[in-house]
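> Sequence and predicted structure, then a few things I'm wondering about:
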Amino acid sequence: MVRKRVVVIGDVQGVFFRNTCRSTARAHGVAGWVRNLPDGTVEAVFEGAAEGVDELVAWAHDGPPTAIVDEVSVRQEEPEGIVGFEIRPTPLGF
C-alpha cells in the first residue's frame, strides 16, 4: 500500500475536477480525498495499491477534458488506511 499527496495547478476549479477525480479513483480501487484550495489549486490524497495510485497520479496531470493542468506536485506519505474516496470542503484560513 502506498499514499501520495498531489497538488494540481492550473485552470482546475469549476471544471468537474473533483467529481471526475472521485469517480476515477473509485474505478481504480483507490481510497483518499480531493478538495479545492482557496488559491485556485486542487489537492488530493491517493492511497492504495501502487498501480492504482500511480494511475491516479498520471490522471491528475491531465484531469478532466475541460481542465488545463499546468503543474502537478507529488509527495509520498505514509499510508493511513483510508477507506473510500470523498470530496472534502475547501479549508478555511488556508
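Looks like it arrived, so ask away. Residues are numbered from 1 along each chain as shown.
> Going by C-alpha atoms from here, please, whenever you check contacts or count neighbours.
Fine.
> ok, V12 to A44 distance?
12 Å (CA to CA, to the nearest Å).
> Sorry, slip of the keys, the one I care about is R3.
Distance from R3 to A44, by CA to CA: 10 Å.
> One more: D11?
16 Å.
> Those two: which is more packed in?
It is A44, of D11 and A44, that has more neighbours when counted by other CA atoms under 10 Å, with 25 against 16.
> thought the more buried one was touching L37?
No - if you go by CA atoms under 8 Å, A44 and L37 don't touch, sitting 10.2 Å apart.
> can you list residues touching both of these two?
Contact with both A44 and L37 is made by no residue, according to CA atoms under 8 Å, 6 or more residues apart in numbering.
> putting a second one here so we can go through both:
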Amino acid sequence: MTAVVRHVMVRGRVQGVGYRAWVDHEARAKNLEGWVRNLRDGSVEAVFAGAEDVVTAMITACRRGPSLARVDAVQEEAGNPDALNLRRAGERFSVLPTV
C-alpha cells in the first residue's frame, strides 16, 4: 500500500453540524495523518495522509459526513506533504482554527 497525501474541499451544510469533529474522529480511527478546518466561505478543508486505500475510504466517507450534514460537493486533489506541517506539534491529526 502506497502512502498518499490528498487535499479535500467539502461544500454544503458542513459547518455547525459537527463535521470537523466527525472528520477528526474518523481520521483518528483510521490512523490517518493530517488536519481539518472550516473556511470562512462555509466549506471545510482537510488534508489526509496514509495508505492509499484508507485515504480513499476516508474521502468516500466525507461524501456522506455526519447525520446532520448535507454534502453537496467534494473536491479532491493530490496534496503537498508540506501541508502536514500545519498540524499542531505532536499530533497525527489536528482540528485547526477557521481561516
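On my side now, so go ahead. Since we're looking at a predicted model, the values are computed, not measured.
> For the two chains, what TM-score is obtained?
With the length set by TM-score structural alignment, normalised by the length of structure 1, the two chains reach a TM-score of 0.90; 91 aligned residues with a CA RMSD of 1.5 Å.
> Which of the three states applies to the residue nearest the centre of structure 1?
Among the residues of structure 1, the one closest to the centroid is A44, at 3.1 Å (CA atoms, centre = their mean). Of the three states, A44 of structure 1 takes strand according to DSSP: H, G, I helix; E, B strand; the rest coil.
> In contact with D24 of structure 2, which residues?
Under the criterion of CA under 8 Å, 6+ apart, the contact list for D24 of structure 2 reads 35-36, 93-95.
> 10 Å instead, please
D24 of structure 2 is in contact with 18, 30, 32, 34-37, 46, 93-95, counting by CA atoms under 10 Å, 6 or more residues apart in numbering.
> which residues in structure 2 does the helix or strand containing W33 of structure 1 align to?
Assigned by DSSP states H and E, W33 of structure 1 belongs to strand 31-36. Mapped onto structure 2 using TM-score structural alignment, strand 31-36 of structure 1 spans residues 33-38.
> give me the element the aligned residue in structure 2 for E51 of structure 1 is part of.
Correspondence of E51 of structure 1 to structure 2, assessed by TM-score structural alignment: D53. Here D53 of structure 2 sits within helix 52-62, counting by DSSP H and E.
> Residues in contact with that helix: which ones?
With CA under 10 Å, 6+ apart, helix 52-62 of structure 2 has contacts from 1-10, 19, 22-23, 26-27, 30-33, 46-50, 65, 71, 73-76.
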